[in-house]
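Q: Build me a model:
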Amino acid sequence: MVLNCGAYKMRKCWQEIVKCIPYRPHAAVYNRAHVLFERNDTRGFTPEEDETLKKYHEKYGNKWKKIAVLMGKSRLHVKDNWRRIKLGNPKAGKWVQKEYQDLYDLVNMDLKMKVYCEKKSKHGMLRDNIPWGAISEKLSTRSDARCCVKWYKLRSPLVAQGLWSDTDDYLMIGKLYELDAACADDVDWDNLLEHRTGDICRKRWDQMVKHIGDYGSKPFAEQVDILAERYSPDLAEDREAWDNKPVVP
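A: Prediction:
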């Protein structure tokens, strides 16, 4: 009854339920309830259920709620499984450099588009509110979960410590690209970013270089070029604008 409150005299019930869990946004509570109450005894999807899902999707399209009822599954699990089917057999293991670059290009494009949108509080529990499903489909080699995990692994742990910001990545690479230094020792790290110490800048640089493959054999200038493609300097303003955008209800 709660999951179909619109059909009963319970239209406002979710507002009351959410009040009991104030540290979670409305959408998170609602979606979690559907997962818990719609979940059946068997986890995952069998090959036969995959085929059934394909037939239902061909007939009903993206009407996940209807398909979920027919299959006795959570609509969220049905939708996630359809993404897996569409992706085929996603790769596992080490990422190649093209995948890294494609991931950065897709997330950067999403960021650039979001600068012109409102930053809504209902997305507060979603880090950056990045559409990983859509990004996974365009990347075509990794699942949405793997894309999400990989992206945040690339993020500096210094951010959580308050010693660095995501915007600083773009600013630092932009400065290094302009310098055109022959090696790391040519860089005046202490004066690279006026709001960050040289030690912190160098520490973040070392972290970033670890994710460009066989970094030990690449010259410094080439490392900067590779990272400038990922952290496009012209996106620094967009990244900062999004981070500083006020949250609206």
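
Q: From here on, just use CA atoms for contacts and neighbour counts.
A: Will do.

Q: So Lys79 versus Tyr116, what's the distance?
A: 28 Å (C-alpha to C-alpha, to the nearest Å).

Q: cool, and Glu178?
A: Distance from Glu178 to Tyr116, by C-alpha to C-alpha: 28 Å.

Q: got the buried residues for the strand or helix carrying Lys98?
A: Taking DSSP states H and E as the definition, one finds Lys98 inside helix 97-114. Within helix 97-114, the residues scored as buried using 16 or more other C-alpha atoms under 10 Å are 99-101, 103-108, 111-112, 114.

Q: and it, how far from the chain's centre?
A: 10 Å (C-alpha atoms, centre = their mean, to the nearest Å).

Q: ok, now stretch 66-83?
A: Centre-to-centre, stretch 66-83 and its host chain are 22 Å apart (C-alpha atoms, centre = their mean).

Q: Name the nearest residue to Leu176, ignoring sequence neighbours.
A: Nearest non-adjacent residue to Leu176, counting by C-alpha to C-alpha, 6 or more residues apart in numbering: Val224, 6.8 Å away.

Q: Next, the structure of the following sequence, for comparison with the previous one:
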Amino acid sequence: MPRSGVPLTTCSLTSGKGIARPWKLVYYRAKKMFDVNNYKGRYSRGDVEKLKVYQALHGNDWKKIGELVSRSSLSVALKFSQISSERNHGAWSKTETQKLIKAVEEVILKKMSPQELQEMDSKLQENPEGRLSIVREKLYRGISWVEVEAKVETRNWMQCKSKWTEILTKRMTHGRDVYRGVNALQAKINLIERLYEINVEDANAIDWEDLAGTIGDVPPSYVQTKFYKLKATCVPFWQKKTFPEIIDYLYEISLPLLKEKLEKKMEKRGTEIQTPAAPKPVFLFRDIFYCDDDDDDVSGGEDGGEKS
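A: Okay, the predicted model is just below:
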């Protein structure tokens, strides 16, 4: 119970009023935003050494370690996963990719409520050949990447999350080139115009789920990654600019150039732009969690590179 004496559920429900999100998500997001230990900046060499020492003393008691180094428990857990052991780099092997897909599936199923699992079991009992479905948000939201990392073993949590976004995007879009050639140009144009239209002061206020439709049926993290690369390549000294200044630059300077470039490419015969697919609310398990001969990473870049 909070210090105010008001039950947690009451506080959470009141805080989430008017926000189109489950109250638990609103609560955890607010808790993360207002935890001062989430804004300590980069870890220095001294911080990293302290983290190693405290982990050796206290094991994986991240709450205790977080208190000792004045960081959030999530922050120290994720940082330690990056430095704790050697990890592979570069292209993912077929075995690694298959382990990742299996690990994500297991973590998602583990997080489901007993009622959800019981419903799935009942459907399988009634029809063993039936087609089980999963709500799209469960495919990327609330996944414990530390758990996934432990199951994959050869990659850290950031690599796992990045690779899963690549795999999930490919399977959600059925392998369509949603961000290549003229489609990429149109997607950038759509994204800039939409960000300018919503007119927010802070990137944290953006509903990336809603913006995903500017590119197609893709996960929100995919759109976030593309926006980051867009501002990093188009906006000079973007680190020193406020979010509105970045959007204004993209809209006033980059947008006309992108439209001109697209217009020239469209003059070529046979050039067509795909209409972004509307996000599907539900997917079949079998369309997402499967392993095939295409699981080898042939992109040649670190963690998937620019593959769409």
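
Q: Overlay them and tell me the TM-score.
A: With the length set by TM-score structural alignment, normalised by the length of the first structure, the two chains reach a TM-score of 0.52; 173 aligned residues with a C-alpha RMSD of 4.1 Å.

Q: Report the inter-axis angle for the one helix or strand the residue nearest to Leu176 of the first structure maps to versus helix 97-114.
A: Using DSSP H and E, the element containing Val224 of the first structure is helix 220-230. If you take axes from the mean of the first three to the mean of the last three C-alpha atoms, to 10 degrees, helix 220-230 of the first structure sits at 50 degrees to helix 97-114.

Q: In the second structure, what range does helix 220-230 of the first structure match?
A: Against the second structure, there is no aligned range for helix 220-230 of the first structure (TM-score structural alignment).

Q: Next secondary structure after that helix?
A: As assigned by DSSP H and E, the chain's next helix or strand after helix 220-230 of the first structure is helix 236-244.

Q: quick one: contacts of that following helix?
A: Residues outside helix 236-244 of the first structure that contact it (C-alpha atoms under 8 Å, 6 or more residues apart in numbering): 111-112, 114-115, 166-168, 170-171.

Q: Let's see that with 6 Å instead.
A: Identification of contacts with helix 236-244 of the first structure by C-alpha atoms under 6 Å, 6 or more residues apart in numbering yields 115, 167, 170-171.

Q: re the thing from before, between Lys79 and Tyr116 of the first structure, which is the more surrounded one?
A: When neighbours are counted by other C-alpha atoms under 10 Å, Lys79 comes out ahead of the other of Lys79 of the first structure and Tyr116, with 18 against 12.

Q: in the second structure, which spans are strands?
A: Along the second structure, counting by DSSP state E, strands occupy 133-135, 282-284.

Q: Adding distance to Thr14 of the second structure as columns, could you present these in CSV?
A: Formatted as CSV, these follow (distance: least, C-alpha to C-alpha, whole Å):
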stretch, distance to Thr14 of the second structure
strand 133-135, 26
strand 282-284, 29
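
Q: Tell me which of the ones you listed lies nearest to Arg45 of the second structure.
A: Of all the strands of the second structure, strand 133-135 sits nearest to Arg45 of the second structure, with 41.8 Å by C-alpha to C-alpha.

Q: packing partners for the closest one?
A: For strand 133-135 of the second structure, the helices and strands in contact under the criterion 3 or more C-alpha pairs under 6 Å, 6 or more residues apart in numbering; DSSP states H and E are strand 282-284.

Q: how far apart are the strand it packs on and its match in the first structure?
A: Compared with the first structure after the fit, strand 282-284 of the second structure shows a mean deviation of 5.4 Å (mean C-alpha distance after the TM-score superposition for the first structure).

Q: Buried residues in that strand, which are they?
A: Phe283.

Q: elements contacting that strand?
A: If you count contacts as 3+ C-alpha pairs under 6 Å, 6+ apart, strand 282-284 of the second structure packs onto strand 133-135.
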